[in-house]
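>>> my questions concern the predicted model and sequence given below.
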Amino acid sequence: MYDALIIGSGIGSLTTAGLLAQTAGLRVLVLEKHSTPGGLTHSFRAMGASWDVGLHYVGDMEPGSRPRQLLDYLTGGALSWTRMPPGYDRFYLPDHGLDVTIPSGLQAYRRLLTSLFPREKRAIRRYCADVQRTYSWMSLGYVREMVPPRAAPAVRLAQRALAGCALELTEHYMERRFHDPALRALLTTHWGDYGVEPARSAFVAHAMIVCHYMNGAWFPSGGSGQIARMIEEGIVEAGGQIRLAQDVEEILVEDGTAVGVRVTDRSGPTPVSYEERAPIIISGIGARETYTRLLPATGPTAALTARVRERIARLGHGASAVTLYLTLNHYPNGVDGSNVWINTATGRADPARMSADLLGGHPHSAFISFPGIKSGDTHATAEIVSFAQPEAFQRWAGTRPGLRGEDYEALTSAMSQGLTDLADTAVPGLKDAVRYAEVGTPLTIEHFTSHSLGCFYGLPLTPERFRADLATPLDPHHRTLPHRAGCGNARNCRGCSGGHVRCLQGSGALGVSAHQPGAASGGYQANQPQTLSGVRGSAQRRSEALSSNSAARQLDHPNNPRHHTPAPTGWNLGCGSVRARAGCPFRVATLFDCLHARESRAPARGRAHPGAWCGVGTPRTKRRRGGS
């Protein structure tokens, strides 16, 4: 029997599994529906070339940063990172007369904007200050969910002082701050990084992306698929496993306790159904999929989660995309690995119009990436991504790849031609260099990742999303936990680095309790709590705002024999709890504490609290808040 089961193998799930295995020595079973691990960080090959399906660049990966330290820890330092060119993002906006490469560093960025728009100098200075202030507001939100409950009110007070324009619509902020429409377009064209157009997105989503990449961008050497491969080694060494082609159908709940999962094994010629049980059940596939598809739809559990499911439904879905994967005979002149954002339209971003133009073969916006250069592959490759409404593809819903008919093939051919033509306007010579092309649509994403409608961004980052309380009630009186909880992309942001933070942060991704030994607690305790504040502070300052969306819950049975087990000496992994009855104590800390214990050479072995089902984050594709 395994110590923990994790549904999905995205970056949040793998981070959680790797830390449970390497820090606590737990045997972890990761169940992945696809034939390749990694979620949207995996890569695929065709004709000898390789493409990265979701990861396009990652910020905050300079040596010594917390995200970098975490990945070094998980991979034993075997994963190396390549720094992208200093001008990692190029914006081509011909109708505004702009072809601008964004430099690394805040001061260089501000000088560039001021040189292009001297009349907006004061507004640019205020904008840079607002972005940093809003980034700090979001960071404190994560810190509030990681500190002991007694400290949370003080952090909430500090966060309130920084609220400012955080929950203002991005479009409204830009129109209020700047007069020049070209500057507004330049600053918001990269909204694809967080998946919600400026007319709907909260300004905090925009600010987090800007700050995340402020010091440049990085990419894993050998491609994004190396991340899953190297984390898997640590999982296997501890007796764990990643099983592929395993379709989890249901989380099994008995007497208010999550006890296992029902799985269909599709690795062989004939599907085989079976049950797998463990003390801890972790879902890393997203809030919508977990609440609406995996948890019971009837009975006490359904009643307990009804409010959360209603709020998720009201939030709607995020964006999806069409991606054109290209093999090139050679790279056109001037291509150095930097990303290229193209926007030939003027006026506000309208997803419905963008989708119609794309399906008609005349797209106006796209993102271009050159994964072969970034990863060091000898094959010349490119990816062109254009965002689309998933409803446009629902006439083929339920069909399988390769069996969608001639009309679908004609559509993908038209989109391929249109995207290639558009990209050639910004990268002359690209069209003539194409040797092989393959198109992925929202249907492709849904087929391989199970994200409903192919919406890999999770819940949209609107102001309503940041205000929503998605914590599961404690009891029929709907009293909620002191910390919000979510799972998958349920929380506030996206990304590769964000996936790490989601599994470490807040109300609970499997953490070490920060409370004094002997304190009444449903979790575990640390014998050196005085060391934790520095860990939370410095760790979160660098990584908390990358993304958030992990949480740990426990539907705990009062008669569980291990429920009141005394805390062992030293550092032990525990879980945050969401209890099915009122009055149970709630104590949570973070895996950063566990990492700190390992760095301090403190004992790190122990058993996780049984009966837990926990939510951890998944990455997105065009990501990013942490990597796209």
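Sure, I can see it. Numbering: from 1, shown residues only.
>>> make it CA atoms for all contacts and neighbour counts henceforth
Will do.
>>> isn't residue 101 right up against residue 87?
Yes - Residue 101 lies in contact with residue 87 (Cα atoms under 8 Å); the separation is 5.5 Å.
>>> ok, which stretches of the stretch 151-300 of the chain are helices?
Using DSSP state H, counting those that start in this stretch, the helices of the stretch 151-300 of the chain run over residues 152-161, 170-177, 181-188, 203-212, 225-237, 287-289, 299-315.
>>> in the lengthiest helix in the chain, what counts as buried?
Determined from DSSP state H, the single longest helix within the chain is helix 121-144. The neighbour-count check on helix 121-144 (16 or more other Cα atoms under 10 Å) flags 121, 123-124, 127-128, 130-144 as buried.
>>> and for stretch 433-446?
By 16+ other Cα under 10 Å, the buried positions in stretch 433-446 come out as 433, 434, 437, 439, 440, 441, 442, 443, 444, 445, 446.
>>> then this one, side by side with the first:
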Amino acid sequence: MPQKNYSKFPTKTPDESYDHIIIGSGMGGMTLATFLAKAGKKVAIFERHYVPGGFTHAFKRKDGLQWDVGVHYMGNMDKSSGIRKIMDFLTGHQLEWESMGDIYDVIHIGEDTYEIPAGKENYRKKMKDYFPNDTQAIDQYLSLVDSANRRGGAFFMEKSFEPFLSHTIGRVIRSMYHQFSKKTTLEVLMTLTANRRLIAVLCGQCGNYGLPPAESSFAAHAMVVGHFMEGGYYPHGGSPQIGKNTLRTFAKLGGKTYISADVTSIVVKNNSVQGIQISDQFIACKSVISNIGVDNTFNHLLTKEQSIYCHFDLKKVKASSAHMCLYIGLDKTDKELNLPKYNIWNYATEIYANDLSQITPSNAPEKFAYISFPSAKDPEWATDHPVSSTIQAISVGRYEWFTEYENQPWLNREEAYQQIKTTFQEAMLKKLYKLLPQAEGHVIYTEVSTPLSTKHFSNYQHGEIYGLAHTPNRFNLPFLKPKTRIKGLRLVGQDITIVGVAGAMMSGMLCAITILKFGIWKVFRDMNKPVV
């Protein structure tokens, strides 16, 4: 059995002190931890779940069936990209990535189908083939996406600036980016075209950032579209390999990862971090970095008086959307069932906002369904699982549907809760069989997760998966940066930058810059050297 790179938190306080403690083992925390350990710092990660990795982990059921909980694909994983080079460093150059092919997403709107190809020029041509009367709008759109993302790089880097630079140069950088971030995606696209079908196709991947075009910031839309413009990739062995290999690198560098370690408070005295509290155990450190979201950090791990130092007001921004997911196991292989590598985005009509405002557990899959095929994407699946395949089918789920059951125990909630799950499952299977009739008769396992499932495992208070909503207001919040006004307290994770593994990685890198300062160049210089 391979050695684990983490251990269960002991009942006795570890007889160690740390330079830095990181709360939460998601991608932002793992990235920062590895950067700091590479720089010679003494670092520990404390994770409340019994499995580390945050949304990069997966879960297994009978016969070895496995599903991702958050990473369905990534962009920019060709070997020449900067994100790939950072990922290779984190994972010790042990993780391979598989292209999803020339077509990596397929969008269904009503009865119409639109393929999303890898490569900007391929995308441009395909969109013009679909919409020959809107060629100028398509060119303008791609130009706007590029412009927004060029400014976005500077906008996010500014989050690592010291106060003097932030108040001078940073002010200019932020104002230049706000021309893209302060408007919704729909507002921007309506200046280019009145063709709502074209807009719907251009926004067909909006589930990747959790909001329809009428609500999302165009900056978030552009960043996510740009991330996938050259295609989708999937890790060999599935998403758990990201965390497994990163924590191995971290451990080789001397880092410690503890699971079942539920941090109950960040201990602050005279506006300076002293350490963390886990139940009745105090662990001292020089600094604490929270990777569990700004809501959980400011409103649950700090006192009300301490959180004032950070000027955080959750009323100014809402949580991102929640979801429901049907996990499906089948008794035939991907090849036998002709399951695709590409993802399916299925919408009832081209006006997403209207559809999503009227959803219920029984009609949500008909209004919107995202269907992913993890076993088909993974080139190693067939070797280890020669007679099975897996599917994930997701739709929007409202937390308010489940509030009356939130205090009931996991796996033992009342029958009414189970009935909602059954209703959703039946509706989603109906949608699946309509899109992929060959799957009918081969389903051997199903399981439904709800926003309460997300809350149970991630501790996000409203079952959200993308942290704070990617609305225009999000990009104008001054506290969304690594450094807080409490000395020694910093933040990482998708709230600080943007949704997804790449966004969380970026947050970890930015936070490392604020800690290591010019010493960060040594880490970048030595990234290609093996960790032994």
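Perfect, I can see it now. Every value quoted in this text rests on a predicted model; they were computed, and no experiment measured them.
>>> so after superposing, what's the score?
TM-score for the superposed chains, counting by TM-score structural alignment, normalised by the length of structure 2: 0.88, backed by 502 aligned residues with a Cα RMSD of 2.7 Å.
>>> picking up where we left off before, between the helices of the stretch 151-300 of structure 1, which gets nearest to residue 196 of structure 1?
Closest of these to residue 196 of structure 1 is helix 203-212, at 8.8 Å (criterion: Cα to Cα).
>>> so stretch 113-128 of structure 1 matches what in structure 2?
Across structure 2, the stretch matching stretch 113-128 of structure 1 (TM-score structural alignment) is residues 127-142.
>>> how long is that stretch end to end?
Length of stretch 127-142 of structure 2, first residue to last, Cα to Cα, to the nearest Å: 11 Å.
>>> one more: stretch 34-45 of structure 1?
With Cα to Cα as the measure, stretch 34-45 of structure 1 spans 15 Å from end to end.
>>> matching residues in structure 2 for that stretch?
The aligned range for stretch 34-45 of structure 1 is 49-60, by TM-score structural alignment.
>>> in that stretch, what's buried?
By neighbour count on 16+ other Cα under 10 Å, the buried set for stretch 49-60 of structure 2 is 49, 51, 52, 53, 54, 55, 56, 57, 58.
>>> stretch 61-69 of structure 2 now?
65, 66, 67, 68, 69.
>>> now, among those residues, which is nearest to residue 531 of structure 2?
residue 68 (27.6 Å).
>>> can you give me the strands in the stretch 301-450 of structure 1?
Here the stretch 301-450 of structure 1 has its strands, by DSSP state E, counting those that start in this stretch, at 320-328, 339-343, 365-369, 380-388, 434-440.
>>> mind putting those into CSV with distance to residue 224 of structure 1?
Shown next, in CSV, are these (distance: least, Cα to Cα, whole Å):
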stretch, distance to residue 224 of structure 1
strand 320-328, 15
strand 339-343, 16
strand 365-369, 13
strand 380-388, 14
strand 434-440, 18
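>>> of all those strands, which one is nearest residue 60 of structure 1?
Of all the strands of the stretch 301-450 of structure 1, it is strand 339-343 that lies closest to residue 60 of structure 1, at 16.9 Å by Cα to Cα.
>>> mean deviation of the closest one from structure 2?
Aligned to structure 2 and superposed, strand 339-343 of structure 1 gives a mean residue distance of 0.7 Å (mean Cα distance after the TM-score superposition for structure 1).
>>> how far is that strand from where the chain is centred?
Computed by Cα atoms, centre = their mean, to the nearest Å, the chain-centroid distance of strand 339-343 of structure 1 equals 22 Å.
>>> what span of structure 2 is it aligned with?
Going by TM-score structural alignment, strand 339-343 of structure 1 sits over residues 343-347 in structure 2.
>>> ok, residues contacting that stretch?
Stretch 343-347 of structure 2 is contacted by residues 104-110, 204-205, 366-373 when judged by Cα atoms under 8 Å, 6 or more residues apart in numbering.
>>> what's residue 434 of structure 1 aligned with over in structure 2?
With TM-score structural alignment as the criterion, residue 434 of structure 1 lines up with residue 443 in structure 2.
>>> give me the outermost residue of structure 1 relative to its centroid.
residue 119 (37.4 Å; Cα atoms, centre = their mean).
>>> and that residue, that's in a helix?
Yes - under DSSP: H, G, I helix; E, B strand; the rest coil, residue 119 of structure 1 sits within a helix.
>>> do you know how far it is from residue 126 of structure 1?
The gap separating residue 119 of structure 1 from residue 126 of structure 1 is 13 Å, by Cα to Cα.
>>> quick one: common contacting residues for these two?
Going by Cα under 8 Å, 6+ apart, no residue sits against residue 119 of structure 1 while also sitting against residue 126.
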